[in-house]
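S.K.: Provide a 3D model corresponding to the input given below.
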Amino acid sequence: MSRIKRWLNMHGKEFNADGTLKDEVRQQKLFRGSDPGAIDSYARRCKAEYDEWKRLDETDPEPWPVYTAYDFFTAEEKRQFNPDGSLNPKYVQEALDKGISEGWLEEMERRKKFEVDNYNRVSEKHAEQGINFGAWQMRGRIGNSTTYVQRRQQMEQDLRNFEDVDSLPFDKDTVF
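M.R.: This next block holds a predicted model:
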């Protein structure tokens, strides 16, 4: 998503698509008693920011990695489901052989398809606002995994320092 699109999402009520202050906004500000020089200064600063963001879009576009709902499936879900949320025929046969009902398999598929459709809707809505939903979700997952490692390392240190067990982030018997 372009920086300009994000800028317009933030300032679009006051500014035109070319980054200039809307005439009716100028008139409202004058009517409220704002100083004309202050209005012009505000309009110039915002237009300069707009022009800089536009230049950056043209010379150094931001990367926009595309993630699908499938990228967030667990390993087991990837074995069971196709990227669109439908059940993998091989998995269906395995499940039926194990005695899992067809009704339950249909329900699993219905739920996963709903999850995939929901991810796609949310991703599309966020993209309209200049937000890469998939990248945001992925950063959260990566952040959670590094946080876990850091908390675990801190817990190991706390145990070596004989800290009170109640103050530890995890149960010491389940971590080590």
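S.K.: Could you use CA atoms for every contact and neighbour count after this?
M.R.: Will do.
S.K.: So which bits of stretch 48-59 are buried?
M.R.: Neighbour-count burial for stretch 48-59 flags 50, 53, 54, 57 (criterion: 16 or more other C-alpha atoms under 10 Å).
S.K.: Revised request: answer the last question for stretch 20-35.
M.R.: Neighbour counts using 16+ other C-alpha under 10 Å place 21, 26 of stretch 20-35 among the buried residues.
S.K.: contacts for it?
M.R.: 14, 15, 16, 36, 39, 43, 47 (C-alpha atoms under 8 Å, 6 or more residues apart in numbering).
S.K.: how far is the helix or strand harbouring residue 135 from where the chain is centred?
M.R.: Per DSSP states H and E: residue 135 is located in helix 133-160. On the basis of C-alpha atoms, centre = their mean, to the nearest Å, helix 133-160 is displaced by 18 Å from the centre of the chain it belongs to.
S.K.: that older thread, among the buried residues of stretch 48-59, which lie within helices?
M.R.: Of the positions in the buried residues of stretch 48-59, 50, 53, 54, 57 sit in helices, assigned by DSSP state H.
S.K.: Test my guess that the second one contacts residue 3.
M.R.: Yes - A contact is recorded between residue 53 and residue 3 when judged using C-alpha atoms under 8 Å, the distance being 5.8 Å.
S.K.: Reformat the contacts of stretch 20-35 as JSON lines; add secondary structure.
M.R.: Formatted as JSON lines, these follow (DSSP: H, G, I helix; E, B strand; the rest coil):
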{"residue": "14", "secondary structure": "coil"}
{"residue": "15", "secondary structure": "strand"}
{"residue": "16", "secondary structure": "coil"}
{"residue": "36", "secondary structure": "helix"}
{"residue": "39", "secondary structure": "helix"}
{"residue": "43", "secondary structure": "helix"}
{"residue": "47", "secondary structure": "helix"}
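S.K.: Let's compare: structure for the following, please.
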Amino acid sequence: MSRIKRWVNMHRKEFHPDGTLKDEARQQMLSEGMNEGAIDSYARRCKAQYDEWKHLDEIDPEPWTVYTAYDFFTPTEKQQFNPDGTLRAEYVESELRNGTSPGWLEEMERRKKIEVDSYNRVSEREAALGINFGEQEMNRLRASSQTYVERLKQMEVDLKNNEEPSTLPFDKDTSWF
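M.R.: Prediction:
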């Protein structure tokens, strides 16, 4: 989204969406003992930042990568589900042939659709505030996967050093080692 939307969101209690100080904010500052000159100076500095961010949005918009809920599906889920959370027809057919109950398949689909709808609601709400929820989630997952690899490496070292099993980050009897 835009820098200006973030600015407006950060300052919405004190400033109008056009970057001007609200009268009630001015009155609050006066009641707290600030003088007119300090308030005017604060309002000018904030308005200057607003104008700068608005100009930057016009000449150099920030990239906004759009992530969907589907981008966060596991590889297995991508084989099972469509992007909207419905089960893929070929998966349903295969599972019914394997004896999976239709009720369980309906429940799987219901849960995934709720998950997709929830992601979409949060993403839309955050975008209105100038926050790229999908990008934040993707960055969180990337960071988490990096620490996961580091923890696996450390566990290998800990196992070689005969560390107490209760101190290990994972169960030592897993098939990773």
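S.K.: What TM-score do the two superposed chains give?
M.R.: Here the superposed chains carry a TM-score of 0.89, computed using TM-score structural alignment, normalised by the length of structure 1; 175 aligned residues with a C-alpha RMSD of 1.8 Å.
S.K.: re earlier: mark which of the contacts of stretch 20-35 of structure 1 are buried, thanks.
M.R.: The neighbour count (16+ other C-alpha under 10 Å) marks 14, 15, 39, 43, 47 as buried among those.
S.K.: quick one: the closest residue to the fourth one other than its chain neighbours and residue 15 of structure 1, what's the gap?
M.R.: So the one you mean is residue 43 of structure 1. Excluding the flanking residues, the one nearest residue 43 of structure 1 by C-alpha to C-alpha, 6 or more residues apart in numbering is residue 21, at 5.8 Å. Separation of residue 21 of structure 1 from residue 15 of structure 1 (C-alpha to C-alpha, to the nearest Å): 4 Å.
S.K.: got it, and residue 23 of structure 1?
M.R.: According to C-alpha to C-alpha, residue 23 of structure 1 and residue 15 of structure 1 sit 9 Å apart.
S.K.: ok, now residue 89 of structure 1?
M.R.: For residue 89 of structure 1, the distance to residue 15 of structure 1 equals 53 Å [C-alpha to C-alpha].
S.K.: try residue 101 of structure 1
M.R.: From residue 101 of structure 1 across to residue 15 of structure 1, the span is 58 Å (C-alpha to C-alpha).
S.K.: Then residue 171 of structure 1?
M.R.: Separation of residue 171 of structure 1 from residue 15 of structure 1 (C-alpha to C-alpha): 55 Å.
S.K.: same question, residue 34 of structure 1
M.R.: 17 Å.
S.K.: is it fair to say residue 114 of structure 1 lies in a strand?
M.R.: No - Residue 114 of structure 1 is assigned helix when assessed by three-state DSSP, not a strand.
S.K.: In structure 2, what sits opposite it in the alignment?
M.R.: Aligning on TM-score structural alignment places residue 114 of structure 1 opposite residue 114 in structure 2.
S.K.: can you count the residues close to its match?
M.R.: Residue 114 of structure 2 has 13 neighbours, counted by other C-alpha atoms under 10 Å.
S.K.: do the same with the one 5 residues further on
M.R.: Around residue 119 of structure 2 sit 18 other residues, with neighbours defined as other C-alpha under 10 Å.
S.K.: Make sure it is actually in contact with residue 71.
M.R.: No - using C-alpha under 8 Å, residue 119 of structure 2 is not in contact with residue 71, being 11.0 Å away.
S.K.: Contact partners for the match of residue 114 of structure 1?
M.R.: Residue 114 of structure 2 sits next to residue 85 when contact means C-alpha under 8 Å, 6+ apart.
S.K.: Distance of residue 74 of structure 1 relative to residue 160 of structure 1?
M.R.: Separation of residue 74 of structure 1 from residue 160 of structure 1 (C-alpha to C-alpha): 34 Å.
S.K.: ah, wrong one, I meant residue 87 of structure 1
M.R.: Taking C-alpha to C-alpha as the measure, residue 87 of structure 1 falls 48 Å from residue 160 of structure 1.
S.K.: repeat for residue 119 of structure 1
M.R.: Where residue 160 of structure 1 is concerned, residue 119 of structure 1 sits at a distance of 44 Å (C-alpha to C-alpha).
S.K.: what's the answer for residue 36 of structure 1, then?
M.R.: Separation of residue 36 of structure 1 from residue 160 of structure 1 (C-alpha to C-alpha) stands at 66 Å.
S.K.: got it, and residue 86 of structure 1?
M.R.: Applying C-alpha to C-alpha, the value for residue 86 of structure 1 to residue 160 of structure 1 is 49 Å.
S.K.: Next: residue 59 of structure 1.
M.R.: Using C-alpha to C-alpha, we find residue 59 of structure 1 at a distance of 52 Å from residue 160 of structure 1.
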